[in-house]
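Q: sharing a sequence plus its predicted fold:
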Amino acid sequence: MRVLSVLGRCSQLPAFYKFTIVGVFALILISKSARDKALVSSPVATLQTGPVDFRERWDKLRRPKNNGLADGIPLRVMFIGASMTLGEHSTGERGYRKQIRDWLVEQGNEVNYVGQNRFGDFLDNDVQAFGAQPIKPTLDRCKEIVPQTQPNLILINAGSSDCFQQNHWGPAFILQKMRDLVDYLFEASPRATIIMSTIITSPWDNVEDCVKSANAQIRQVATDLIREGKPVVLAEMHYDQGLPNRVEKKHIGKDNMHPIDAGYFLMGDIFIESIQDVEEKGWLQAPVNNGIPFDGEAERHAEEAKSEEQIQEKPDEQAKGEEEKSEVKPNARRRRNI
């Protein structure tokens, strides 16, 4: 009865008010219909099928800083290690280096990777790592490149090859060899901040025993250096320290040595946390201005452009040389005739 009473009263209103009331009800119905359609077309959860492409995850990292790390100084980065540092057996052989570079650039810094080797399916892929390389040869090779490049951020993941080659190397003297390596890096590149890291787990029991021994020695080196006031932090990679999101046996590939993409991504994330740590401590310093470009991708583009230019110039130079020869021969004959 109340509804009929209300309708009766509404029928007595002027035409202007009637149209206004009808319009309001129409808008309410339209808004409700649109909202219902949005809920149907945009479910809360989306079922993902198939393998995860970690290349997509590399583009969805932490929110960037507008002014860059350490007020946007250029970062000349050197990765030191062996095949795991190279990223062998990962998608595109990029490991965690591409992931870290993308994140650094998103923070607002110019980045140039430096090293003697070039490895991985991305542009600025310079690295100071070689397959199956233990710590001692790593130091020997660093002496050939660090004084020239002088990186201001160094990330070390070395020692796994010592454990995989126990007949020749093994865990003995890793403490001294790692200390020698880091001491030399500070000597050759005084503006460097160094991130050391422990070794990830191994599914082989004999190798895992070596890994745990090596990690204990690496931790001791890092502790000693930190106590001495050196700009060093330790990126803990082994799950046995009770930290979350570490590489476990399920993250190791079919070769029982190298991580799958998910494992490499975890390692990269741990390194990123350590980079944030040294940035918060205020340790990052601008690199020495020694002529090395600040942007590694721009440097590579310039190299490629120069190489293409040289290739294009070669036919022209050859044709020009043949023309000069043809001009010299008649002149020589005239001289002899004269």
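A: Structure's in. What do you need?
Q: going forward, measure contacts and count neighbours with C-alpha atoms only.
A: Fine.
Q: helices along the stretch 101-250 of the chain, start to end?
A: 135-142, 146-149, 160-164, 174-188, 205-227 (DSSP state H, counting those that start in this stretch).
Q: what's the most buried one of the ones you listed?
A: Comparing these by mean neighbour count (mean count of other Cα atoms under 10 Å), helix 160-164 ranks first with a mean of 25.
Q: and residue 310, what is it in contact with?
A: Not one residue lies near residue 310 by Cα atoms under 8 Å, 6 or more residues apart in numbering.
Q: check which helix or strand covers it.
A: helix 296-337 (DSSP states H and E).
Q: host element of the residue most central in space within the chain?
A: Centroid-nearest residue in the chain, with Cα atoms, centre = their mean: residue 100, separated by 2.2 Å. Element membership of residue 100, judged by DSSP H and E, is helix 97-107.
Q: counting contacts, what elements does that helix pack onto?
A: helix 54-58, strand 111-113, helix 261-280 (3 or more Cα pairs under 8 Å, 6 or more residues apart in numbering; DSSP states H and E).
Q: what's the distance between it and the middle of its chain?
A: Centroid separation for helix 97-107 versus its chain: 5 Å, with Cα atoms, centre = their mean, to the nearest Å.
Q: next one: stretch 98-112
A: That offset, for stretch 98-112, works out to 7 Å (Cα atoms, centre = their mean).
Q: kindly report the same for stretch 176-183.
A: Centroid separation between stretch 176-183 and its chain, computed with Cα atoms, centre = their mean, is 25 Å.
Q: so which residues make contact with that stretch?
A: By Cα under 8 Å, 6+ apart, stretch 176-183 touches 135-136, 138-139, 194, 218, 221.
Q: okay, among those, which ones form the most distant pair?
A: Maximum pairwise distance among the contacts of stretch 176-183 (Cα to Cα): 17.9 Å, between 136 and 194.
Q: neighbours around residue 129, how many?
A: Using other Cα atoms under 10 Å, residue 129 is surrounded by 28 other residues.
Q: I figured it hits residue 120, correct?
A: No - using Cα atoms under 8 Å, residue 129 makes no contact with residue 120, being 11.7 Å away.
Q: quick check: closest non-adjacent residue to residue 92.
A: Among residues not flanking residue 92 along the chain, residue 121 sits closest, at 5.0 Å (Cα to Cα, 6 or more residues apart in numbering).
Q: residue 96 is in contact with that neighbour, correct?
A: No - with contact defined as Cα under 8 Å, residue 121 does not reach residue 96; the gap is 12.0 Å.
Q: which one's more surrounded, those two?
A: Counted by other Cα under 10 Å, residue 121 and residue 96 do not tie: residue 96 has more neighbours, with 26 against 13.
Q: isn't that one right up against residue 270?
A: No - the pair residue 96 / residue 270 is not scored as a contact, 10.0 Å apart, by Cα under 8 Å.
Q: this is the comparison structure:
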Amino acid sequence: MMFFRLPILIVTTVVVASETPLRIMPLGASVTYGVGSSTGNSYRKDLRDMLAQDGHQVDFVGRRKNGNFSDNRVEATSGFVIAQIAAAAREATPIFLPNIVLVDAGTNNCNGGGTVPDAGKNVTAMITDILASSPGCTVVLATLLENKMAEQDACRTDVNRQYRDLVAAFEREKAKVVLVDMRSEQGPTTQDLYDTRHPNDVGYRKMAVVWKQGIDEALRRGLVSRPIEV
């Protein structure tokens, strides 16, 4: 009996870092700021570490600081609703000229339950303003996290439907907008919450994973331009 040695093919995944520096503005409210995080870091430090590990040059920008790491700038204020976040973006975006903006908006609009039928329209206007204020910018929009309060979660689910629709509309126009789903298998669940709506440290790390997936997608699709010098 003859035996033949078959060649073994080993497949490895190589992460190739983009040469494009990432000037990222985390935009939102209390979750982006870091409420529920033991360090105040929110998802931001974990995300930065993941991107840096892949070889990316990262700079977080914003008018506030929070967290126990050096690159802790953020554009977020606890309690802000969509209109207030949009106003903050109008002021901050032209200052920092980010080439990536991470948008997490709408959670506080749902604090009373009910519905927010104009969430999609208002976030569309906010994203349009961001894209105009920082030429070449890419916006990564997150769906809203799970919530332990049934009425609030029903509201968030409807807002998420609006967000999927608006991102689909941007994609049809070839705009540089990417959606990340915080309710995917990789995202936080209600078991990863500090209270009824803010993540704990485990939840924030899961958010970082989902955000990174969105940034990786934007890079793969060639949506990320070099930041404008400021």
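A: Great, that's in hand. Predicted, not measured: the structure shown is a model, and the values here were computed from it.
Q: drop the TM-score for these two in here.
A: Here the TM-score for the pair of chains, by TM-score structural alignment, normalised by the length of the second structure, is 0.89; 218 aligned residues with a Cα RMSD of 1.7 Å.
Q: returning to that earlier point: would JSON lines of the helices of the stretch 101-250 of the first structure with distance to residue 78 of the first structure be doable?
A: Formatted as JSON lines, the helices of the stretch 101-250 of the first structure follow (distance: least, Cα to Cα, whole Å):
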{"stretch": "helix 135-142", "distance to residue 78 of the first structure": "10"}
{"stretch": "helix 146-149", "distance to residue 78 of the first structure": "9"}
{"stretch": "helix 160-164", "distance to residue 78 of the first structure": "18"}
{"stretch": "helix 174-188", "distance to residue 78 of the first structure": "11"}
{"stretch": "helix 205-227", "distance to residue 78 of the first structure": "18"}
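Q: what range does the longest strand along the second structure cover in the first structure?
A: Ordering each strand of the second structure by length in residues (DSSP state E) puts strand 22-28 first. Using TM-score structural alignment, strand 22-28 of the second structure corresponds to residues 75-81 of the first structure.
Q: so who does the aligned residue in the first structure for residue 141 of the second structure touch?
A: Under the alignment (TM-score structural alignment), residue 141 of the second structure maps onto residue 196 of the first structure. Residues in contact with residue 196 of the first structure (Cα under 8 Å, 6+ apart) are 155-157, 222, 232-235.
Q: among those, which are in strands?
A: Using DSSP E, the contacts of residue 196 of the first structure in strands are 155-157, 232-235.
Q: just those now: which is nearest residue 17 of the first structure?
A: Nearest member of those to residue 17 of the first structure, counting by Cα to Cα, is residue 235, at 71.6 Å.
Q: residue contacts, that closest one?
A: By Cα under 8 Å, 6+ apart, the contact set of residue 235 of the first structure is 195-198, 270-271, 274.
Q: check residue 224 of the second structure too.
A: Residue 224 of the second structure touches 20, 99-100, 136-138, 218, counting by Cα under 8 Å, 6+ apart.
Q: out of the helices of the stretch 101-250 of the first structure, which is closest to residue 64 of the first structure?
A: helix 146-149 (27.1 Å).
Q: which helices and strands does that closest one pack with?
A: Applying 3+ Cα pairs under 8 Å, 6+ apart, we find helix 146-149 of the first structure packed against helix 174-188.
Q: check the mean deviation of the helix it packs on from the second structure.
A: By mean Cα distance after the TM-score superposition for the first structure, the fitted helix 174-188 of the first structure averages 0.5 Å away from its aligned residues in the second structure.
Q: report the angle between that helix and helix 135-142.
A: 10 degrees (axes from the mean of the first three to the mean of the last three Cα atoms, to 10 degrees).
Q: can you tell me the SS state at whatever residue of the first structure lines up with residue 196 of the second structure?
A: Alignment note (TM-score structural alignment): residue 196 of the second structure maps to residue 256 of the first structure. Classification of residue 256 of the first structure using DSSP: H, G, I helix; E, B strand; the rest coil returns coil.
Q: right, and the helices of the stretch 101-250 of the first structure - which one's nearest residue 336 of the first structure?
A: Of all these, helix 146-149 sits nearest to residue 336 of the first structure, with 55.9 Å by Cα to Cα.
Q: how far off centre is that closest one?
A: Taking mean C-alpha positions (Cα atoms, centre = their mean), helix 146-149 of the first structure and its chain are 21 Å apart.
Q: equivalent analysis for stretch 24-44 of the second structure, please.
A: Centroid displacement of stretch 24-44 of the second structure relative to its chain, using Cα atoms, centre = their mean, is 11 Å.
Q: mind telling me what residue 127 of the first structure corresponds to in the second structure?
A: In the second structure, residue 127 of the first structure lands on residue 74 (TM-score structural alignment).
Q: how near is that match to residue 125 of the second structure?
A: 21 Å (Cα to Cα, to the nearest Å).
Q: which bit of the second structure covers the helix or strand containing residue 19 of the first structure?
A: Under the criterion of DSSP H and E, residue 19 of the first structure resides in helix 15-41. On the second structure, no counterpart of helix 15-41 of the first structure exists by TM-score structural alignment.
Q: buried sites along that helix?
A: When burial is assessed from 16 or more other Cα atoms under 10 Å, helix 15-41 of the first structure yields no buried residues.
Q: how far is it from where the chain is centred?
A: Offset of helix 15-41 of the first structure from its chain centre (Cα atoms, centre = their mean): 51 Å.
Q: just to revisit the earlier point, mind putting the contacts of residue 224 of the second structure into TSV with distance to residue 188 of the second structure and neighbour count?
A: Compiled in TSV, those are given as follows (distance: Cα to Cα, whole Å; neighbours: other Cα atoms under 10 Å):
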residue	distance to residue 188 of the second structure	neighbour count
20	29	15
99	26	25
100	23	29
136	31	20
137	27	27
138	24	26
218	22	20
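Q: those residues into TSV, with extra columns for distance to residue 229 of the second structure?
A: Shown next, in TSV, are the contacts of residue 224 of the second structure (distance: Cα to Cα, whole Å):
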residue	distance to residue 229 of the second structure
20	13
99	11
100	14
136	12
137	13
138	16
218	21
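Q: got a list of contacts for the helix holding residue 100 of the first structure?
A: Here helix 97-107 of the first structure has contacts from 58-59, 61-69, 85-87, 110-111, 122, 125, 265, 268-269, 271-272, using Cα under 8 Å, 6+ apart.
Q: ok, of these, which come out buried?
A: For these, a neighbour count by 16+ other Cα under 10 Å gives the buried set as 58, 68-69, 85-87, 110-111, 125, 265, 268-269, 271-272.
Q: now do stretch 167-174 of the second structure: which range of the first structure does it align onto?
A: So stretch 167-174 of the second structure sits over residues 222-229 in the first structure, by TM-score structural alignment.
Q: many thanks, I have nothing further to ask.
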